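Enquirer: Turn this into a model:
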Amino acid sequence: MSEGKSYQDLLVWQKAVTLTSDVYKTTGFFLDEEKFSLTQQIKRSAVSVPSNIAEGWGRNTDRSFGHFLSIAKGSLYELQTQLIIANRLDYINEQTLNELDSKIVEISKMTSSLMKKLN
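Expert: Here you go, the predicted model:
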């Protein structure tokens, strides 16, 4: 962790916030009966990613930060799975799935890289 910087300066956090915004916009088009099941689970997974990056940063130790980055990475895989399910249920099309998935993969790689730097 670098002194004087904020978690908001981390590119991975910025990209995770953008992904979360994209997910919220996408789920706004889901069927009304989905608003309180898969939609909410997708939103929780998405918002968990930048939230855990921020929380880990706030713990002020590399070990804690690494732990929360690991949680964020798990949330990315959870989100990825839920979006695949949404696609199979025809809530999102293949293009939207691919666009969101490419962001997930990029953030996952960035998270892994950051975790390696901490070790």
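Enquirer: all contacts plus neighbour counts: C-alpha atoms, from now on.
Expert: Will do.
Enquirer: Past the longest helix along the chain, which element shows up next along the chain?
Expert: If you go by DSSP state H, the chain has its longest helix at helix 62-88. The first helix or strand that comes after helix 62-88 along the chain, using DSSP states H and E, is helix 94-118.
Enquirer: contacting residues around that next one?
Expert: Here helix 94-118 makes contact (Cα atoms under 8 Å, 6 or more residues apart in numbering) with 1, 12, 15-16, 19, 22-23, 62-63, 66, 69-70, 73, 76, 80, 83-84, 87.
Enquirer: Proceed likewise with the subsequent sequence, for comparison:
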Amino acid sequence: MNVERRLIKRYRDLEVYQTAFDAAMEIFELSKQFPKEERYSLTDQIRRSSRSVCANLGEAWRKRRYKAAFIAKLSDCQAEATETQIWLEFSVKCHYLETERARALYKSYDKILGQLVLMVKNSDQWLIH
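Expert: A predicted model of the protein is given here:
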């Protein structure tokens, strides 16, 4: 067991969770300026998918006794992170977000996806035995 893993006692301690939470909060703040006609479409979708990354990480953390369930929840996190990236692209194309702000968020989700891939690849290190 490596030193960094021993310091992680709950899902909130995970760097990937902290990055995803910060990105979701930034999306929430930015999406407040989206047009009202997007309230029940793009605004809700991007908020939901960005928050879902965090929610699924919390669920994955609680399912560490079962490798398949743990990996399935991490896979859900990856899907939600990718969905968020797609909504970011739509937000730029619809001129709701500045390209540079969206690009920075997109890169955050690339980092999140990379960390999730590593967690899946090294899932045995995270399991409760």
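Enquirer: Superposed, how do the two chains score by TM?
Expert: For this chain pair, the superposition-based TM-score is 0.92 by TM-score structural alignment, normalised by the length of the first structure; 118 aligned residues with a Cα RMSD of 1.5 Å.
Enquirer: one step back: buried stuff in the longest helix of the first structure?
Expert: By 16 or more other Cα atoms under 10 Å, the buried positions in helix 62-88 of the first structure come out as 62, 65-80, 82-84, 86-87.
Enquirer: Check stretch 43-59 of the second structure too.
Expert: Residues 43, 45-59 are the ones in stretch 43-59 of the second structure that count as buried (16+ other Cα under 10 Å).
Enquirer: which bit of the first structure covers it?
Expert: Under TM-score structural alignment, stretch 43-59 of the second structure corresponds to residues 39-55 of the first structure.
Enquirer: thinking again about what came up before, how far does the longest helix of the first structure sit from its chain's centre?
Expert: 6 Å (Cα atoms, centre = their mean, to the nearest Å).
Enquirer: Direction-wise, compare that helix with helix 94-118 and give the angle.
Expert: Angle of helix 62-88 of the first structure versus helix 94-118, following axes from the mean of the first three to the mean of the last three Cα atoms, to 10 degrees, is 170 degrees.
Enquirer: Which residues are in contact with the alignment partner in the second structure of K25 of the first structure?
Expert: Structural alignment (TM-score structural alignment) places K25 of the first structure against E29 in the second structure. When contacts are counted by Cα under 8 Å, 6+ apart, E29 of the second structure touches no other residue.
Enquirer: Against T43 of the second structure, how distant is E29 of the second structure?
Expert: 11 Å (Cα to Cα, to the nearest Å).
Enquirer: Over to V3 of the second structure?
Expert: From V3 of the second structure to T43 of the second structure the distance is 40 Å (Cα to Cα).
Enquirer: do the same with L113 of the second structure
Expert: L113 of the second structure sits 22 Å away from T43 of the second structure, going by Cα to Cα.
Enquirer: ok, now R65 of the second structure?
Expert: Distance, R65 of the second structure to T43 of the second structure, by Cα to Cα: 36 Å.
Enquirer: swap in W126 of the second structure?
Expert: For W126 of the second structure, the distance to T43 of the second structure - Cα to Cα - is 34 Å.
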